[in-house]
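Novice: sequence first, predicted coordinates after that:
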Amino acid sequence: MSSRSIPIVGICAWSGTGKTTLITTLIPLLRAQGLRVAVIKHAHHKVELDQTGKDTFRFQTAGADQVILASQKTRAVLFEHTEATEVSLKSALELVNQNAIDLILVEGFKHETLPKIEIHRPALGNPLLFPNDPQIIAIASDRLLELEDKRVTQLDLQQPNTIAQFILERIVKRKSPIPTEIRTAPSCADAREPSSLSLAEAQAQMMAAITPIKTVIKQSLRLALGQVLAENVISPINVPAHTNSAMDGYALAGADLPREAIKKLSIAGTAFAGHPFETECPAGSCIRIMTGAPMPLGTDTVVMQEHTELVDESTIRIGTGHKQGQNVRQQGEDIAQGQTILTAGRRLIPADLGLLASLGVAELKVYRAPRVAFFSTGDELRSIGEPLDKGCVYDSNRYTLFGMLKNLGLDVVDLGVVKDEPDALQAAFKMAAESADVVITSGGVSVGEADYTKRILDQLGEINFWKIAIKPGRPLAFGKLGEALFFGLPGNPVAVMVTFQQIVQPALLYLAGETDYQPLVIPARSAQKLKKKPGRTEFLRAIYEQDPAGGLIVRTTGAQGSGILMSMSRANCYLILDEDNAGVEQGDWVKVQPFKT
């Protein structure tokens, strides 16, 4: 079979530019046009299609030359060549079922002769492959390029629909259908908007614009809970302070342990945790000892009381099978004097308070907690206790934000609901910026919101109005109002929570001086089939739990609209579908981010 038998196009680029990402985005778009698509990828490393532990994986690693897996819907053939030879595109094409495929996409094989679309991201600093490769017929870039050579077509990398349409017309030779839909501008219904930022890009730009607060204050131990340490904590003592018993039993010298037969020992005294045995234990004797009591002089071993027999008030019997040094905690075994036990940048948790109290630490140096002022905007919003007029709703976002901010140990100021009036908004923004390190609002940053909100923000500071490639939570404003950081969140309740937890929370923790924040993400099996278009990272509200076999499974809480607060209240995690994800089958592995860790 030749490359001319079926329409074929290669996707070429420098490594790390996003070839696989584009292909996985194009596949569902092309399938939606009725095309059966095959993908050929050139690998420069060992190929491992199967998962460790699967039967076919075990067959192959055991040395089988060919492994064939056949099921009702899937057929797979894995075979190894005895000699390592460079594979050609022609040999790969011979494996394609010509009768079942309408289009072949190729990743790699950059030196082969076939029409190619080059991916180019100027920000990565790599040169164009065109015109050195005459097979390149189009360049898909995230920036407009100034090309003298007009032989190639420029495509917008952020609009995969146009790239798919180019392939249909130029490669498959299919005429474009007459459009019946109206699309006057990008919207949240698109898989991804051309100007949108990825979640990672938004987080990186925010972090680069933030300088952590370094104001240091002294705080008593209890009040330091939830605050961030400004300096390392060094242990002033050994823990345990003395070599002591780990058991209730009898302390003795290891040399007195019986080796071959049961032995009698006399009891020379008793040692308690608060009342040690002050003199040396006589040879051939033992000391009755309680857990935590310092080891008496002349002893180095404890036999637990359950392994002894009390003959009378002054004598015990001990059998064989014991080791010298057993059941003894050495001085400094847990913490050595001078050891660093907690490092600067750590947010203190309850266990830390107990640890510090055990060392006698009564006061700590911590960073001042950021002061965060927040309010909601919208004429339709009413505070709790006010009557609801027609078309109005109670403001839930302020209560959600209050809870999330307090959980972070921040100094929180609630400024209420501000009407969509220029003077009121300007006064609220100015007051918030002058009294806080951070200003957070909900509402007023989406398409269609009152234009004067953005004009006021532009007058008072330097604000960027972003579109983030996440769902829910597409619109976001970030910048500075005077000296204060500003975060403008969307108005939909669930979108507020998602944007806060995924974007704002890491930024606030960094501002507070925390250095080790990393949300926990764990794998689980999806209990259901999930539809998704590539282009945006989606955060589905979900419930994860153990299945009868002990593994983790996860299912959504139901309807996932950005205004359905019940979906968040019922959930205990986010089910995360990455940008490239094109849908999930029941039983597939997915990412889960628990709400509580």
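Specialist: Right, received. Where do you want to start?
Novice: please make it C-alpha for all contacts and neighbour counts, starting now.
Specialist: Noted.
Novice: which SS class is Phe486?
Specialist: Following DSSP: H, G, I helix; E, B strand; the rest coil, Phe486 is assigned to strand.
Novice: which parts of the helix or strand harbouring Ala200 are buried?
Specialist: Taking DSSP states H and E as the criterion, the element that holds Ala200 is helix 199-209. Buried positions in helix 199-209, judged by neighbour count with 16 or more other Cα atoms under 10 Å: 199, 202-203, 206-207.
Novice: ok, now which ones touch the residue of the chain most remote from its centre?
Specialist: Computed with Cα atoms, centre = their mean, the maximum C-alpha offset from the centroid of the chain is found at Asp312, amounting to 63.3 Å. With contacts taken as Cα atoms under 8 Å, 6 or more residues apart in numbering, Asp312 has no neighbouring residues.
Novice: isn't Arg288 right up against Met247?
Specialist: No - under the contact definition of Cα atoms under 8 Å, Arg288 does not touch Met247, with a separation of 10.8 Å.
Novice: list the buried residues of stretch 519-526.
Specialist: Taking 16+ other Cα under 10 Å as the basis for neighbour counts, the residues of stretch 519-526 that come out buried are 523-526.
Novice: for it, the distance to its chain's centre please.
Specialist: The offset between the C-alpha centroid of stretch 519-526 and the centroid of the whole chain comes to 9 Å, using Cα atoms, centre = their mean, to the nearest Å.
Novice: mind listing the strands for the stretch 251-400 of the chain?
Specialist: Taking DSSP state E, counting those that start in this stretch as the criterion, the stretch 251-400 of the chain contains strands spanning 263-271, 285-289, 301-304, 308-312, 315-318, 328-329, 340-342, 363-367, 371-377, 381-382, 393-394.
Novice: what is the helix holding Ala200 packed up against?
Specialist: The contact analysis (3 or more Cα pairs under 8 Å, 6 or more residues apart in numbering; DSSP states H and E) places helix 199-209 against helix 505-511.
Novice: the structure to be compared is supplied as follows:
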Amino acid sequence: MNCQCGDIVTPGLLALFEARQRLIDAATPLNGVETVSLEQAPGRVLAEAVVAPLDMPGVDNSAMDGYALRLADYPSARQGEGLPIVQRVPAGAGVMLLSQGGCARIFTGAPVPVGADVVVPQERVTLDHHGHIHIEGTLAMGANIRRQGEETREGDLLLAVGEYLTPASIALLASHGISDVTVKRRLRVALLSTGDELIAPGARRSPGQVFDSNRAMLKALLAQAQCEVIDLGVIADSPAPLHQAFDDAQHAADVLMCTGGVSVGEEDHVRPVIEQRGGLHFHGVAMKPGKPFAFGYLGADPLAATPLIALPGNPVASLVGWQLLALPFVHAMQGRKVAALQCYPIKAGFAQRGPRGRCELLRVVVDGSSGEPVATLAGGQGSHMLTAASQADGYLMINPDTEVTEGSTYHYYPINQFAA
């Protein structure tokens, strides 16, 4: 039976998008930098702008396999006389001079000979028994020629400070001969779980014990976000070990991230320890799952202190809190531009009671087989149920006090946008 305790309305909760913006605004980008090779650069954040060291393309070159010629010589080819092939220009050849009245056999990427002003695709050319070319159709000046510098000129900005280095941007740098880049150092995140009931996966389990899934999940997510993880393990539900762990994190990490113990029960010690060692910017967000999310700091001065993100103990709530709140904070600390959330209207393929007092993020799969995408529940929606979270394509966000009606349209947030 569902006790519906998750529907209890808690006063004073911060709206989801307000909490998200507060986290982004509070992030202080890292100052430390390092130089890495392109092989080490994917997923890193540029610390220095990169300008083009050369024109791209470096010379006029052919956009396809074909024949390079002067447009003025084209009538001879059209009137049946044809044009003799006087040169062969493969990719990697030097720049040649095209002889008057002839054409050059040319290949994609090869330098266009000086004097040629058009490249004819080989599909539009036939050869006679003399080896002369005959052309079908009309020609236009400059057709199928990539002009020197048409993409970038020497000195143009290639990538700005704060750019996230994707495989495509790595390729761009490599195309200019750049082998090393200066990037922000990795963000150091101290990670711990709290709970006397938690044991490591693979350990012998007694009744009442729970395998620690949160730390395994968050280590993977932090690694995916290019963070250096300082794993502090599982900390007992007691103030003394929490104080020690927080002290270790405060001196070793840029950020402390913990899960569990952040609610308001008698065995939830995280909040009072935070308040003793620093303070809270906010505690409690009007979202389901993820309500107990807290953001605080360790140290006397909030502006110079170590930021702390306290995620809920229920694993799905922890995952949602990471994706929607902690991840943009991490990106902002890394010096990345925080991307706007991708959101699309999608119809619900089900009906259910709406959330009370806070927005709800339903884990859904999307079926487009009928032509129009329809979202259906991925499985059980409890904040402890990882099966649906592992199978979901995204979240259907239901506003507070809004019923879910089959066929009605709601905001859909694809999960793949949180992958980096």
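Specialist: That came in fine, so what should we check first? None of these values were measured; they are calculated from a predicted model.
Novice: report the TM-score for the pair.
Specialist: Taking TM-score structural alignment, normalised by the length of the second structure as the basis, the two superposed chains have a TM-score of 0.92; 407 aligned residues with a Cα RMSD of 1.8 Å.
Novice: the helix holding Ala200 of the first structure vs the second structure - mean distance after superposition?
Specialist: Superposed on the second structure, helix 199-209 of the first structure shows a mean distance of 2.4 Å to its aligned residues (mean Cα distance after the TM-score superposition for the first structure).
Novice: circling back to that earlier point, of the strands of the stretch 251-400 of the first structure, which is nearest Asp414 of the first structure?
Specialist: The closest of the strands of the stretch 251-400 of the first structure to Asp414 of the first structure is strand 371-377. By Cα to Cα, the value is 5.4 Å.
Novice: would you check the span in the second structure matched by the closest one?
Specialist: Counting by TM-score structural alignment, strand 371-377 of the first structure falls onto residues 188-194 of the second structure.
Novice: average offset between the matching stretch and the first structure?
Specialist: Relative to the matching residues in the first structure, stretch 188-194 of the second structure has an average distance of 0.6 Å after the fit, by mean Cα distance after the TM-score superposition for the first structure.
Novice: re earlier: and the two most separated of the buried residues of helix 199-209 of the first structure?
Specialist: Leu199 and Met207 (12.4 Å).
Novice: shared neighbours, the two?
Specialist: With Cα under 8 Å, 6+ apart, Leu199 of the first structure and Met207 have no common neighbours.
Novice: in stretch 403-415 of the first structure, what's buried?
Specialist: Neighbour-count burial for stretch 403-415 of the first structure, with 16+ other Cα under 10 Å as criterion, is recorded at 404-405, 408-410, 412-414.
Novice: make TSV out of these and add secondary structure.
Specialist: Putting these into TSV (three-state DSSP) gives the following:
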residue	secondary structure
Met404	helix
Leu405	helix
Leu408	coil
Gly409	coil
Leu410	coil
Val412	strand
Val413	strand
Asp414	strand
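Novice: ok, back up a step: and the strands of the stretch 251-400 of the first structure as CSV, adding distance to Ala251 of the first structure?
Specialist: Conversion of those to CSV gives the following (distance: least, Cα to Cα, whole Å):
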stretch, distance to Ala251 of the first structure
strand 263-271, 9
strand 285-289, 5
strand 301-304, 4
strand 308-312, 12
strand 315-318, 12
strand 328-329, 9
strand 340-342, 31
strand 363-367, 38
strand 371-377, 56
strand 381-382, 72
strand 393-394, 69
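Novice: tell me which of these lies nearest to Pro240 of the first structure.
Specialist: Ranking the strands of the stretch 251-400 of the first structure by their distance to Pro240 of the first structure (criterion: Cα to Cα) puts strand 328-329 first, at 7.4 Å.
Novice: which bit of the second structure covers that closest one?
Specialist: Across the second structure, the stretch matching strand 328-329 of the first structure (TM-score structural alignment) is residues 145-146.
Novice: how big's the offset between that stretch and the first structure?
Specialist: Taken over the aligned residues, the distance from stretch 145-146 of the second structure to the first structure averages 0.8 Å (mean Cα distance after the TM-score superposition for the first structure).
Novice: now what about that stretch, what contacts it?
Specialist: Residues from elsewhere that reach stretch 145-146 of the second structure (Cα under 8 Å, 6+ apart): 57, 60-63, 112, 117-119.
Novice: filter those down to the buried ones.
Specialist: Restricting the contacts of stretch 145-146 of the second structure to buried positions leaves 57, 60-63, 112, 117-119, with burial counted as 16+ other Cα under 10 Å.
Novice: chain center to stretch 547-558 of the first structure, what's the gap?
Specialist: On the basis of Cα atoms, centre = their mean, stretch 547-558 of the first structure sits 19 Å off its chain's mean C-alpha point.
Novice: what residues sit buried inside it?
Specialist: Within stretch 547-558 of the first structure, the residues that count as buried by 16+ other Cα under 10 Å are 552-557.
Novice: okay, strands next: where are they in the stretch 451-597 of the first structure?
Specialist: Counting by DSSP E, counting those that start in this stretch, one finds strands in the stretch 451-597 of the first structure at the ranges 461-467, 470-471, 475-481, 484-489, 522-526, 537-546, 552-556, 573-577, 589-594.
Novice: would you turn those into JSON lines with distance to Arg222 of the first structure?
Specialist: Compiled in JSON lines, those are given as follows (distance: least, Cα to Cα, whole Å):
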{"stretch": "strand 461-467", "distance to Arg222 of the first structure": "38"}
{"stretch": "strand 470-471", "distance to Arg222 of the first structure": "39"}
{"stretch": "strand 475-481", "distance to Arg222 of the first structure": "34"}
{"stretch": "strand 484-489", "distance to Arg222 of the first structure": "29"}
{"stretch": "strand 522-526", "distance to Arg222 of the first structure": "33"}
{"stretch": "strand 537-546", "distance to Arg222 of the first structure": "34"}
{"stretch": "strand 552-556", "distance to Arg222 of the first structure": "37"}
{"stretch": "strand 573-577", "distance to Arg222 of the first structure": "30"}
{"stretch": "strand 589-594", "distance to Arg222 of the first structure": "28"}
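Novice: and Ser195 of the first structure, which of those is closest to it?
Specialist: Among those, the nearest to Ser195 of the first structure by Cα to Cα is strand 461-467 (7.2 Å).
Novice: now flag whichever of the contacts of stretch 145-146 of the second structure is closest to His281 of the second structure.
Specialist: The shortest gap between His281 of the second structure and any of the contacts of stretch 145-146 of the second structure belongs to Pro57, at 51.7 Å (Cα to Cα).
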